[in-house]
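Peer 1: give me a model of this one.
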Amino acid sequence: MNAKDHYDNHLAAFYAWMTGNFETKQQEQEAYFTRKHITPSGNRVAVDLGAGHGLQTISLANLGFTVFAVDFNQHLLSELNARAKGMPVRTILANLTNSAQYAMDAELITCMGDTLTHLESVQQVSTLLEQWQRMLPASGKLVLSFRDLTQELHGEERFIPVKAEDERIHTCFLEYFPGFVRVFDVLMEKINGQWIQKVSSYQKLRLGIEQVKMMLTAAGFNVLDHEVIARMHYLVAEKNRG
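Peer 2: Predicted coordinates for the structure are as follows:
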């Protein structure tokens, strides 16, 4: 499956459970934005790409942005809409690879979680960075986060326990190939006293942090900040003024 099919048919149904307590995770994201001085300074419009169920969207709205939340999965956007009632948030059902569906004047673009690695090729990442750069004004900001999968795990290291409760267990298994990793999401659920296994897989790009920094520079961005949080790389970049 591609990433959209994987979410539509498997992962979206338990994504919110997998990520943990929403309020706690959302407050962590809001604190990150605050530390990095991500606050409105222009037209107050932010585009949150791969918004999911809204960790970044809600945080940005709390900080004063009008947020356009873009995701390819309606289930996750419905969860986001339920949380964002009364807030300056609009959802757009679209694949972020089709930038024409969400192109607008915005002072901030975010693409977080591990969304960037869901793209199909390094060239696609490079092309999108260029398109996002054109959407932003001079000094507009782009905030990215992604997991660097370039370092290969071996043997039992490839089995990653994600979350476990009395009646639900989620494990990931990683299979490495040149340029990408195939991720198997294995969900065990106890239904009517019987354990049922559900498995689906999709591929993630093996993007290196220095590689992404180079692509940002080539696209016309200046990297302002790089921080690693829980093995996830966070980058803040600014569109060049020239």
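Peer 1: C-alpha only now, for contacts and for neighbours.
Peer 2: Fine.
Peer 1: show me the strands in the protein, by range?
Peer 2: Here the chain has its strands, by DSSP state E, at 45-49, 66-71, 89-93, 108-111, 141-146, 159-165, 168-177, 180-191, 194-205, 221-229, 232-239.
Peer 1: return the most buried member of those strands.
Peer 2: Highest mean neighbour count of those: strand 45-49, a mean of 27 (counted as mean count of other CA atoms under 10 Å).
Peer 1: following up with a second sequence; could you model it the same way so I can compare the two?
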Amino acid sequence: MSGLTLNAKIDEQKLLLAEAGLDDGPKDIAVDLGCGPGYQSFALARLGYKTVIAVDASNALLAELEAARADEPIRTVLADLRNFPTCVESGSVNAIICMGDTLTHLDERSDVTKLYRDAYAALAPGGRFVLTFRDLSHEREGLDRFLPVRADERRIMTCFLEYEADHVVVNDLIHVRDGEGWTFEKSRYRKLRLAPAEQAAELERIGFTVDCDRQAGGLHMISARKP
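Peer 2: The predicted model follows:
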């Protein structure tokens, strides 16, 4: 990725995180759960956080982040995001984020609740927990379950959705141009169905104050504060 494209993505996330309240208050430690290539980690650093702990289970994505990192105060950690409490001291963190659609890839709703409780314990008073996720709580029907994902001269990606009580099964169908012909690839995975109102209520039950609860592009964003 070119530096110009990377900086544009970082600036976009910096604005979003500032709108979620992360440009206010102490900025000693921030944690980016499921950091991927680091767009939000860089944004946190540029908002002024002195230490950003970037957690992801992918070596390749962390390597991409490391390659782009110059003197930003970002420390990468190869780990399942559910184990992030081992990386910080309880009550020491000023901001925790879990962005993109990372949250819906957890196995069960109980994993989500545990993550919320762990975030509350890790945050210092006044610290913020910001998350985004895709709202899959409303079931599509019939042909609306078939969704175009991407198409160009080399690749056509389509998915269709199957609904379970707590999950959506995403079936990816991929046609790839191979010389003069096409090859067909397929895969499937499950995502949690998380209703925004239920997630905000769960955070409040744990003790958070929800300050922001709105759409952010194609995702839903919640910003919660530890009193």
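Peer 1: can you pull the TM-score for these?
Peer 2: Put the two chains on top of each other and the TM-score (TM-score structural alignment, normalised by the length of the second structure) is 0.90; 221 aligned residues with a CA RMSD of 1.8 Å.
Peer 1: related to what we said a few turns ago, now the strands of the first structure in JSON lines, please, with extra columns for distance to residue 102 of the first structure.
Peer 2: Putting the strands of the first structure into JSON lines (distance: least, CA to CA, whole Å) gives the following:
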{"stretch": "strand 45-49", "distance to residue 102 of the first structure": "8"}
{"stretch": "strand 66-71", "distance to residue 102 of the first structure": "8"}
{"stretch": "strand 89-93", "distance to residue 102 of the first structure": "7"}
{"stretch": "strand 108-111", "distance to residue 102 of the first structure": "11"}
{"stretch": "strand 141-146", "distance to residue 102 of the first structure": "15"}
{"stretch": "strand 159-165", "distance to residue 102 of the first structure": "32"}
{"stretch": "strand 168-177", "distance to residue 102 of the first structure": "32"}
{"stretch": "strand 180-191", "distance to residue 102 of the first structure": "27"}
{"stretch": "strand 194-205", "distance to residue 102 of the first structure": "23"}
{"stretch": "strand 221-229", "distance to residue 102 of the first structure": "20"}
{"stretch": "strand 232-239", "distance to residue 102 of the first structure": "19"}
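Peer 1: which ones are touching residue 204 of the first structure?
Peer 2: Residues near residue 204 of the first structure by CA atoms under 8 Å, 6 or more residues apart in numbering: 117-120, 180-183.
Peer 1: so what corresponds to it in the second structure?
Peer 2: Mapped onto the second structure by TM-score structural alignment, residue 204 of the first structure lines up with residue 191.
Peer 1: thinking again about what came up before, nearest to residue 209 of the first structure, of the contacts of residue 204 of the first structure?
Peer 2: residue 117 (11.7 Å; CA to CA).
Peer 1: since we're on that closest one, how many residues are nearby?
Peer 2: 23 (other CA atoms under 10 Å).
Peer 1: show me what it lines up with in the second structure.
Peer 2: Residue 117 of the first structure maps onto residue 104 in the second structure, by TM-score structural alignment.
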